[in-house]
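Enquirer: Provide a 3D model corresponding to the input given below.
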Amino acid sequence: MRVYNFSAGPATMPLEVLERAQSELTDWRGSGMSVTEMSHRSPEFVSIAAEAEARMRSLLGVPDDYAVLFLQGGATGQFAAVPLNLAAVGATAAYVNTGAWSKKAIAEGRNHLDVRVVADEKDSGYATVPAPGSLEVPADAAYLHYTLNETIGGVEFPYVPDAGDVPLVTDASSTILSRPLDVSRFGVIYAGAQKNLGPAGLTVVVVRKDLLGRARPETPSVLHWQAMAEADSMLNTPPTLAWYLVGLVLEWVEQQGGLEAMAQRNRAKAELLYGAIDSSDFWSNPVDADARSWMNVPFLAPDPALDKPFLAAAAEAGLSGLGGHRSVGGMRASIYNAMPLEGVQALVDLMTDFEKQNG
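Expert: The predicted structure is shown next:
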């Protein structure tokens, strides 16, 4: 029996995708071999890669003047790749700090350039995002970087910041494919795969092509966007199995009706869970209502001593991965694309029962 997996990542994947991969594991489409055994230069795998890129472009509406890269190193690798590819030594870049992952991006950025934090939400306990129109981005900044959704804190931008003429860069790891996104507003979008795209091991980078010629000479080849674009993301051996699985997830999203349908489903799941929290005198959510994440929902019991009993009850009910991040405690439900509404309803039912027993 499969559990409802609320883990923040690696996260639940569509069962249909896993079953499809299972059926093709030893013999991909009559090739007589597994995807795990194929040369990444073979016609079979080149077709898998091209199909995945085409689906990514179609679903996200990626304009022709953008490159789509399939890389390794996770979003953390891109924390270094962004300054190395976009800024000269001694340059300045603007960053927004809305929580844990913003802080990591800022810390890595400081290894490579002068970071100017143009907004820091620490006064709210990282429960808010900057007000629209409030960011003052230096005109000489190489880029403006922000984290679209803070997976740990459950804080999400409900709007796209205005960076003026400065390239806008975002870490979209936990929201990509969850709803439509206007790619043309961004210079760079990057996302680790292990939340909404597929398994860990692959990172998608969508970069406007006019930004590809800015990399520093010392940029490692595996982080060099232009070099990777010229090599079709195969300058080195890519994570072929992860790339294949991402392609299957993209096909599944198409079959569900695309990003508009995903948005409707994800909005309904978030409204169900937040509604249960807000109508309760027992459970609480620490995030400002205007900045609540659709994907990662932290919730707190009135007494931290109740966390372990609740998580034990959840495990017994077949609900997994609900422990909050070790840095903040409490509980957290990650409700990515592959989490069905039935899973969220099962969680709400458990929360209601637990409140009755312990309220």
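Enquirer: contacts and neighbour counts: CA atoms only from here.
Expert: Fine.
Enquirer: By residue count, what's the longest helix in the chain?
Expert: If you go by DSSP state H, the chain has its longest helix at helix 258-278.
Enquirer: contacting residues around the helix or strand that comes right after that helix?
Expert: The helix or strand immediately downstream of helix 258-278 is strand 296-299, counting by DSSP states H and E. Residues from elsewhere that reach strand 296-299 (C-alpha atoms under 8 Å, 6 or more residues apart in numbering): 8, 151-154, 274, 277, 283-286, 324, 330-336.
Enquirer: Proceed likewise with the subsequent sequence, for comparison:
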Amino acid sequence: MSSPIKRRPNNPCFSSGPCAKRPGFSLDALSGAMLGRSHRAAAPRAKLAEVITRSRDILGMPADYRLGIVPGSDTGAVEMALWSLLGPRPVDVLAFENFSAAWANDIVTELALPDARVLQAPYGALPPLVEVDWSRDVVFAWNGTTSGVCMPGAEAIPATHEGLAICDATSAAFAMELPWDRLDVVTWSWQKVLGGEAAHGMLALSPRAVARLQGGPPPRALPKLFRLTSGGALIEGIFAGDTINTPSMLCVEDALDGLRWAERIGGLEALIGRSRANLDAVSRWVAGSDWAAFLATDPATRSSTSICLRIVAPWFAGLGSDRQVLAARHLVALLEQQAVAYDIASYRDAPLGLRLWGGATVETDDIEALLPWLDWAAAQTRGAFAG
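Expert: All right, here's what the predicted structure looks like:
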């Protein structure tokens, strides 16, 4: 199928995870990987420690926070926090998209905490933040990767709160300002904003979170992969380059490449600016679109990384639900056939539409080059399904 559009994105990778590699990336960047070496040997361990140090520095993490590399990507980091820390206090959990709903299910069903409240909102909105009780432990995502909805800013969290603020920040870290002084646990993974490879998570703990861990025996039996303490003391090696299980040294080298790139372009401020520019480009386009709208209804909560769009065209609304599914798939398939956008369908449980990754590794020029193709694909889909 031919198209009159001549300009194409240089990099058609707009997936929300794993995400696009940094501009200019090649496999040569991984030539320093210590393959075939034990991760416990001095030089490989130093690489792991370097990931921790560079991450801390770029993010501006307070000096008294601990940061470690843990198994299982962001999911592993969140689960480690939930199973290790929750129990001493009642808990509120915000559920407004797939992953935050998963944390709510684990807290209520798997941990079976007796005093857990789930504050819910549909895709596109946040739960009423005024209803959150910060005297309780609070579990929330800073950015809903599957809904394109993010926290509006630091003011959403009281400067002083009795419970722990446990924040899944996997699609926000390195792209949004995180108020470290108001967060007690922060988790993320390598394969989001800096485009790293999968399987490794990062876990940051405030002094208050560390005190909770050291304040008594674990609240429940923990598998080895979740254990952060031994004999009542924090396992310090986790936060100095020792890992609980064997990491991929190839992924470690890739993570370091992303961090060094972030430093070269100007650090956190530059990373945030690149992501904001991507959202701004999409916002200008949406303002003139007759068929697409943001899933996030409140501009103050629109994500600059996981940019989620709904299909709002009257012709689409007139289709039955089964044909709407087919039409949405057709639109996405056209873009992939033209090699201008890969993996941008909305999340399977979210309203039908598109999800564009706008993190810092995505060039705004590529976003701008893609937007006319979205209009083309929508027109082609309308012709195929609405006549």
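Enquirer: Let me see the TM-score of these two.
Expert: The TM-score (TM-score structural alignment, normalised by the length of structure 1) is 0.87; 343 aligned residues with a C-alpha RMSD of 2.4 Å.
Enquirer: how far away is the counterpart of residue 103 of structure 2 in structure 1 from residue 81 of structure 1?
Expert: Matched by TM-score structural alignment, residue 103 of structure 2 corresponds to residue 105 in structure 1. The gap separating residue 105 of structure 1 from residue 81 of structure 1 is 10 Å, by C-alpha to C-alpha, to the nearest Å.
Enquirer: next one: residue 189 of structure 1
Expert: Counting by C-alpha to C-alpha, the separation of residue 189 of structure 1 from residue 81 of structure 1 is 12 Å.
Enquirer: Same question for residue 42 of structure 1.
Expert: 28 Å.
Enquirer: And for residue 261 of structure 1?
Expert: 33 Å.
Enquirer: Neighbour count: those two, which is higher?
Expert: Per other C-alpha atoms under 10 Å, whichever of residue 261 of structure 1 and residue 81 has more neighbours is residue 81, with 22 against 17.
Enquirer: That one -> structure 2?
Expert: Per TM-score structural alignment, residue 81 of structure 1 is aligned with residue 80.
Enquirer: Residue 229 is in contact with that match, correct?
Expert: No. Assessed by C-alpha atoms under 8 Å, residue 80 of structure 2 is found out of contact with residue 229, at 11.6 Å.
Enquirer: so the longest helix of structure 1 aligns onto which residues of structure 2?
Expert: Using TM-score structural alignment, the partner range for helix 258-278 of structure 1 is residues 267-287.
Enquirer: Before we go further, residue 350 of structure 2 is sitting in a helix, right?
Expert: No. Applying DSSP: H, G, I helix; E, B strand; the rest coil, one finds residue 350 of structure 2 to be coil, outside a helix.
Enquirer: For it, give me its contacts.
Expert: 97, 123, 146-147.
Enquirer: Which one (most neighbours) among the residues you listed?
Expert: Counting by other C-alpha under 10 Å, top hit in the contacts of residue 350 of structure 2: residue 147 with 31 neighbours.
Enquirer: so it touches residue 295, yeah?
Expert: Yes. Counting by C-alpha under 8 Å, residue 147 of structure 2 does reach residue 295; the two are 7.0 Å apart.
Enquirer: Spit out the residues that contact these two alike.
Expert: The contact lists of residue 147 of structure 2 and residue 295 share 123-124, 308, where a contact means C-alpha under 8 Å, 6+ apart.
Enquirer: So the match of residue 81 of structure 1: helix, strand or coil?
Expert: The assignment at residue 80 of structure 2 comes out as helix when based on three-state DSSP.
Enquirer: For it, list the residues it contacts.
Expert: Residue 80 of structure 2 neighbours (C-alpha under 8 Å, 6+ apart): 225-227.
Enquirer: tell me, how many neighbours does residue 359 of structure 2 end up with?
Expert: Around residue 359 of structure 2 there are 35 residues (other C-alpha under 10 Å).
Enquirer: What is the aligned counterpart of it in structure 1?
Expert: Per TM-score structural alignment, residue 359 of structure 2 is aligned with residue 336.
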